[in-house]
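# Fold the following for me, if possible:
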Amino acid sequence: MEDGEKKATKPDSQAPPPPPPLSAVHVNRPLVAANRAMAAVHAALVAAVIAHRAMALLSDSAGSASSWSRHVVMALADLTLLFLWALSQSGLWRPVTRAAFPDRLLAAVPRVDVLVVTADPDKEPPLGVMNTVVSAMALDYPGGALSVYLSDDAGSPLTLLAARKAYAFARAWVPFCRRHSVQCPWPDRYFAGDDAHDGGGGDRREEIAEERTRVKKLYDKLKADIEAAKKDESISGSWTKAKRQDHDAYVEIITAKEDADVDDEEEELPALVYVAREKRRAWPHHFKAGALNALLRVSGVVSNAAYVLVLDCDMACNSRASAMDAMCFLLDGSPPAPENLAFVQFPQMFHNLSHNDIYTNELRYIFGTRWFGMDGVRGPFLSGTGFYVRRDALYGATPPPRSTDFSSMDAGELKTRFGHSDRLVASLRSNSGGDQRHRRRLPHVPPEPESLALVASCAYEAGTAWGTGVGFMYQSVVEDYFTGYQRFFSRGWTSTYCYPEPRPAFLGSVPTNLNDVLVQNKRWMSGMLVVGVSRRHSPLACRPLLRASLLQAMGYAYFGFAALYAVPMLCYATLPQLCLLRGVPLFPCPAAAAAAFASSLLQHLAEVCVARRGRLDLRMWWNEQRFWVLNALTGQLFGCVSAAQELLGARAMDFDLTSKAADGRLYQDGVFDFTGCSTLLLPATTLSVLNAAAIMAGTWKMTSWGGFQFAGELLPQLFLMCYGAALSYPLLEGMFLRWDAARVPPRITALSVALAAVLLAVFG
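Below is the predicted model:
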């Protein structure tokens, strides 16, 4: 009888099979082994160089002060390089790749709010901004579950007008993309025919030709309307540059006009909300982080989506699939998907890269190499744009099993943290905890304009936790870097790197002028160094981060201290040159130094080959070598100076916006464009002149009568200087061999020659 009962109950006792995983991860074990082997060899070679330097110091302790100081300076340079190299290895320790399976997602998906930020209609043309907005509205996601928010920090009537017209165009563009499965939702790229991989309907190309022509006419009308508005004095004249820092808050939920020349028979269109937060000169606005926090509050009041996609205004959606791909990771409950996943980071890729990327704008070092390695630790860093993040994690929640439940807090506590908006507090209390899929839809009756203007006012954050315990953090101009480990990783959250191939999820625009590139790097280096050396916020002093993962703390510390490359580069750009002129050998063991140098070059070449899927790309390797040196003597050097001034209170935190409106013809031709270069370039040009002069004078001395006795000991220095001269050739060419308008400014050339002459006269 018992056996019969067991047989009868056996089918009922079987648990249903688990749902298939939404994502998968693969550890690249051969690459892991190769990276660790190369790291061990290089570490041994550098240790030998430093050991010989230490022995030279001990044996020369009774020698002259100048000889002893040379060895001390070079030892400092080598130790700094070793320190930074050791930190950088965390990004190579365990590279992984991931795959998403969006076809396995259930029908119900959570709401997503897209946050787009723009700050200057001159440097960030409105047409490009609207392409980003419209491409986000056309994502392959239910229209009722998607909302797009545009932050216009300038409060420009031109941007507002462009947003209204872009929404009217989107009423035709979004249904067109849905009906014909258009892969590229970026109108400008789609209609220009630049996207060779976009099927645009596959076998139905002939069927959609007529509709495509109609939609293209609407897009041409959008472009013409925006251009006409730029020339309309009644629009452009009503906005002045002085009003950028002094204007009222304005929020508009843009809706369709009855007379719009588009079809209105498709499913629900994503909402578009224009936000110009209030700005006053007496109130700090905290740059991009402040704009994002204002968007978080406005979106919390209007749609309150569980997840947020952040995009720069020049980072348009190149694929409609990114939202579904991101949800595969964020909603995957099967191992090894973690419950504490805070955000999914997509790579930053660019549409206007030249074949010969002389400024290394591709950022291969980060998005093509290091982020795969950090994904194998606890996830890549927050990278400014192109990431889907949990709203509650941004609000300061902690991950399971001790999740923060805002609904359990009383209204007074919530208002202390989040401000005194009743609607924002209500959204927190009604949607905290539980299944992230279930969030309220965009209400049919929009919030009152007063409640929207309140959360976008400049005084709203006073006395709250915004910028410190809630939202994006304010202590650095690189809000993504700082927010990433303070808001997420140190609290127990993790992240995932999604690298879709062959179609990039997002495509942005790179600066095509050298000065803009260097200014951008200076801002990054300065902001990260301020965090890196901070006693309170340094990754190497963050105990929760260190306890969670030493490797991740090392990865964050590497970028925090990357500006310090300027120190060894200054040493290697001055001491070998001046010592060669005096006939003083600088390397105690030339063989060990040469082996370490070769090991460094080969390790870099191996990274490039892996990023190029096994292809030997010497051009990329050389461009990265050249720009690494140039950036160390410009962006990183001035980043150190700027960080020191900020830490000493001698300079306020500043945000240098780079232009997205340059034509970039010289960059596309592989020619350095020095237009607008200022004193930021002066150290590099001066040291290039010094190096070239030292090579000529040193070679003459070595080959002159009686000079051959020093040749053997000085050849390593001469080789290093010749390598530096090859790297700095574009600077020398721009100073002495070019006469076009984009050459190095003559005042910079004259000042560089004068400073190099002074150095030679005093120390040579």
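# C-alpha only now, for contacts and for neighbours.
Will do.
# mind listing the helices for the stretch 151-300 of the chain?
In chain order, the stretch 151-300 of the chain shows helices spanning 157-179, 187-192, 205-231, 233-236, 287-302, with DSSP state H, counting those that start in this stretch as the criterion.
# by contact count, what packs against the longest one?
If I follow you right, that is helix 205-231. Helices and strands touching helix 205-231, by 3 or more Cα pairs under 8 Å, 6 or more residues apart in numbering; DSSP states H and E, are helix 126-137, helix 157-179, helix 233-236.
# now what about the longest one, what contacts it?
For helix 157-179, the surrounding residues in contact (Cα atoms under 8 Å, 6 or more residues apart in numbering) are 121, 126-127, 130, 133-134, 137-138, 140, 152, 182-183, 185, 211-212, 215, 218-219, 222, 226, 229-230, 235-236, 238-239, 254-257, 260-264, 266-267, 269, 272, 274.
# from these, which would you call buried?
Taking 16 or more other Cα atoms under 10 Å as the criterion, what is buried in these is 121, 126-127, 130, 133-134, 137-138, 140, 152, 182-183, 185, 212, 215, 218-219, 222, 226, 229-230, 239, 254, 256, 262, 269, 272, 274.
# Of the helices of the stretch 151-300 of the chain, which stretch is the most buried?
The highest average neighbour count among the helices of the stretch 151-300 of the chain, using mean count of other Cα atoms under 10 Å, belongs to helix 287-302 at a mean of 24.
# And the next helix or strand past that one?
Using DSSP states H and E, the helix or strand that directly follows helix 287-302 along the chain is strand 307-312.
# Here is the second sequence; please produce its structure so I can put it next to the first one:
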Amino acid sequence: MIIVIRLVIVCLFFHYRVMHPVHDAFVLWLISVICEIWFAMSWILDQFPKWFPIERETYLDRLTLRFDKEGQPSQLAPVDFFVSTVDPAKEPPLVTANTILSILAVDYPVDKLSCYVSDDGAAMLTFEGLSETSEFAKKWVPFCKKYSIEPRAPEWYFQQKIDYLKDKVVPNFVRDRRAMKREYEEFKIRINALVAKAQKVPEEGWTMQDGTPWPGNNVRDHPGMIQVFLGQSGGLDVEGNELPRLVYVSREKRPGYNHHKKAGAMNALVRVSAVLTNAPYMLNLDCDHYVNNSKAVKEAMCFMMDPLVGKKVCYVQFPQRFDSIDRHDRYANKNVVFFDINMKGLDGIQGPIYVGTGCVFRRQALYGYDAPKTKKPPSRTCNCWPKWCVCCFCFGNRKNKKKVTKPKTEKKKRLFFKKEENQSPAYALSEIDEAAAGAETQKAGIVNQQKLEKKFGQSAVFVASTLLENGGTLRCDSPASLLKEAIHVIGCGYEDKTDWGKEIGWIYGSVTEDILTGFKMHCHGWRSIYCIPKRPAFKGSAPLNLSDRLNQVLRWALGSIEIFFSNHCPLWYGYGGGLKFLERFSYINSIVYPWTSIPLLAYCTLPAICLLTGKFITPEVTILPVSGTCHFSSAFLLRVFWK
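This is a model prediction of the structure:
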């Protein structure tokens, strides 16, 4: 209601401004009106998506009761974590190590959890730091799960200024905590020693422990590298329990290839994970964002595995929360209006936009498929029966007047097929499933295989993994052959003449690839979910000085301008698809806001020009009562605020 009242006032204001031009300063008046119209349109674009805010609540006990009963094998879906890093000089290895440790210790079944770390800088420091982290995880993970501590990033856990004995009734907790703190201090010493060693680069380049040269000595020209540190009995913790899989990935880089920065690295992780584990869900984190809530994955699964609406959810976005922010938040790192108001409003339309980190994806949505069609309730095929009665099931189709007797098994098969047809996704998922099951003829199967290879790339193992909607790997392949195939899919030329970065995975074309990626999925009819747990799911490091903050804002603005001039601009892309009208408004606002700086600069310059020229952008007020009222009102307000 308040928005409507403000909109009416804005309309009355523009009616007055347009109907009362200033003829002796027409140019100044025209510039001011154009700027005011732009400000009004920006305000409208920002207000409309806020009309339907939603606050969601999860019930983890119900999720556990249905999918994770005690004493029975867990039915929770597997999840692959993605962590991306580039330069250890700008992204300290100790911060990255804390992120990985918090992931390995989350409250989730170990056999359904994998962590992939992308090292786009091919740094030996990152590799050795990950090796040290995997060894320390064997002690840290069982400690976290035994005492249910929060958060499970050791640096932030030991920095807490709280009573850590609260709610801890286990008598050995104090002793184990002190021992673990000593272990962590020793771990920090080893990591810092690696950092100090990396400052002095040998002339001949780095060498590994066996004396062979480090493959990533040339950052711009090196082969792909994969190393599995943990998982599949590759390393048990100190209590003899299995640990989640931990995989180091550095994609191949060669001169003359466009590697597409973070978006290309994330797409490489999508392919590697599909070959090795192929979890149906993926969670991406920046290397400086740790898991602050160990149940965050289960919070997301409450929406992803929902039997009613879960199939249409492409991703679950968590808000960004930060540590080390001063009390007054002088650089506006919290973004309260965006994360606590705008995103809730978008959740009531088609879902929040993807913000680049702290997001759980559905793998099939990243593969460019359309969202499954909503299952409609049974409808009448004639006007003589109630709505709950479907004539084609009771008496056959109305068009078939002759009763045809069919075998019982054939009838069941026909009805089952019809049900599956109604539930099939729009982007040929039913055809893919039939081809995988062998229902298609051999010729059609070959044609489908060729289409899939043209779309996903020349990897039979990866293409086969895309047919498995519920995830899982091919049992016929040995671990050695899977690793060989994983090296193949991170090759620098793998994406040539495919849909990667265009229709599949993280979308290329902007430094803010997160906006494009979420926009494409919404155009395919998917919806997203905004989840705000009581305990923040993830926390990161915010810019601590003005220059870093300005560089961050500049990067976002440049990314929005790149999208504005691209083929994926929300102003003209995606019409006729699944993108809702108000959701389009939010995307338009996200790419238009940098242009507001131009009319804002012009409007701020107008008062100085008016004072220098003696001309004004508004007509002179000739009505004495109005001018007197304005004068006394201004004087009264000035006196009140002055006191």
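# Can you give me the TM-score here?
The TM-score (TM-score structural alignment, normalised by the length of structure 2) is 0.79; 546 aligned residues with a Cα RMSD of 3.1 Å.
# Generate CSV for the helices of the stretch 151-300 of structure 1, with distance to S13 of structure 1 as supplementary columns.
Putting the helices of the stretch 151-300 of structure 1 into CSV (distance: least, Cα to Cα, whole Å) gives the following:
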stretch, distance to S13 of structure 1
helix 157-179, 44
helix 187-192, 55
helix 205-231, 53
helix 233-236, 72
helix 287-302, 44
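# To C328 of structure 1, which of those helices lies closest?
Counting by Cα to Cα, C328 of structure 1 lies closest to helix 157-179 out of those; the figure is 20.6 Å.
# of all the helices and strands packed on helix 205-231 of structure 1, which lies closest to G724 of structure 1?
In terms of Cα to Cα, the element of those nearest to G724 of structure 1 is helix 126-137, at 39.3 Å.
# need the contact list for the alignment partner in structure 2 of G373 of structure 1.
Alignment note (TM-score structural alignment): G373 of structure 1 maps to G345 of structure 2. Applying Cα under 8 Å, 6+ apart to G345 of structure 2 gives the contacts 49-54.
# Where does G345 of structure 2 sit: helix, strand or coil?
Assigned state for G345 of structure 2: helix (three-state reduction, DSSP: H, G, I helix; E, B strand; the rest coil).
# okay, and stretch 463-475 of structure 1 goes to which residues in structure 2?
Mapping stretch 463-475 of structure 1 onto structure 2 (TM-score structural alignment) gives residues 497-509.
# For that stretch, which residues meet the burial criterion?
498-509.
# Also stretch 532-549 of structure 1?
532-533, 537-542, 544-546, 548-549.
# which one of those is nearest A289 of structure 1?
H537 (17.2 Å).
# out of everything not next to it in sequence, what's closest to that closest one?
Sequence neighbours aside, V531 is the residue nearest to H537 of structure 1 in space, at 5.9 Å (criterion: Cα to Cα, 6 or more residues apart in numbering).
# Quick one: list the elements packing against the longest helix along structure 1.
For structure 1, the helix reaching the highest residue count under DSSP state H is reported as helix 29-59. Using 3+ Cα pairs under 8 Å, 6+ apart as the contact definition, the elements that helix 29-59 of structure 1 packs against are helix 65-88, helix 590-611.
# What lines up with A268 of structure 2 in structure 1?
By TM-score structural alignment, A268 of structure 2 lines up with A294 in structure 1.
# Tell me how far its match lies from V275 of structure 1.
Relative to V275 of structure 1, A294 of structure 1 is positioned 8 Å away (Cα to Cα, to the nearest Å).
# swap in T159 of structure 1?
Note on T159 of structure 1: its distance to V275 of structure 1, by Cα to Cα, is 10 Å.
# before we move on, the earlier item: isn't the match of A268 of structure 2 up against R277?
Yes. Counting by Cα atoms under 8 Å, R277 is a contact partner of A294 of structure 1 at 6.8 Å.
# hey, what's in contact with both of those two?
Applying Cα under 8 Å, 6+ apart, one finds that A294 of structure 1 and R277 are jointly contacted by A456.
# who's in contact with stretch 471-478 of structure 1?
Counting by Cα under 8 Å, 6+ apart, stretch 471-478 of structure 1 makes contact with 286-287, 289-290, 292-293, 296, 394-396, 466-468, 479-480, 482-483, 487, 523-524, 527-528, 530-531, 653-655, all of which sit outside it.
# Just give the closest residue to E278 of structure 1, not the sequence neighbours.
Nearest one to E278 of structure 1, counting by Cα to Cα, 6+ apart, is A249 at 3.9 Å.
# ok, now which ones touch the one you found?
With contact taken as Cα under 8 Å, 6+ apart, A249 of structure 1 is in contact with 275-279, 453, 456-457.
# how about 6 Å then?
Under the criterion of Cα atoms under 6 Å, 6 or more residues apart in numbering, the contact list for A249 of structure 1 reads 276-278, 453, 456-457.
# Pull up the gap between the aligned partner of A40 of structure 1 in structure 2 and D347 of structure 2, please.
For A40 of structure 1, the aligned residue in structure 2 is V4 (criterion: TM-score structural alignment). V4 of structure 2 is 21 Å from D347 of structure 2, where distance means Cα to Cα.
# The two: who's more crowded?
Ranked by neighbour count (other Cα atoms under 10 Å), V4 of structure 2 and D347 place D347 first, with 24 against 9.
# For the more buried one, give its distance to R414 of structure 2.
Remark: distance between D347 of structure 2 and R414 of structure 2 (Cα to Cα) = 39 Å.
# sorry, back to before: same list (the buried residues of stretch 497-509 of structure 2) but as CSV, adding distance to L12 of structure 2 and secondary structure.
What follows is the buried residues of stretch 497-509 of structure 2, written out as CSV (distance: Cα to Cα, whole Å; DSSP: H, G, I helix; E, B strand; the rest coil):
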residue, distance to L12 of structure 2, secondary structure
T498, 53, coil
D499, 50, coil
W500, 50, strand
G501, 47, coil
K502, 45, coil
E503, 45, coil
I504, 47, strand
G505, 47, coil
W506, 45, coil
I507, 43, coil
Y508, 44, coil
G509, 41, coil
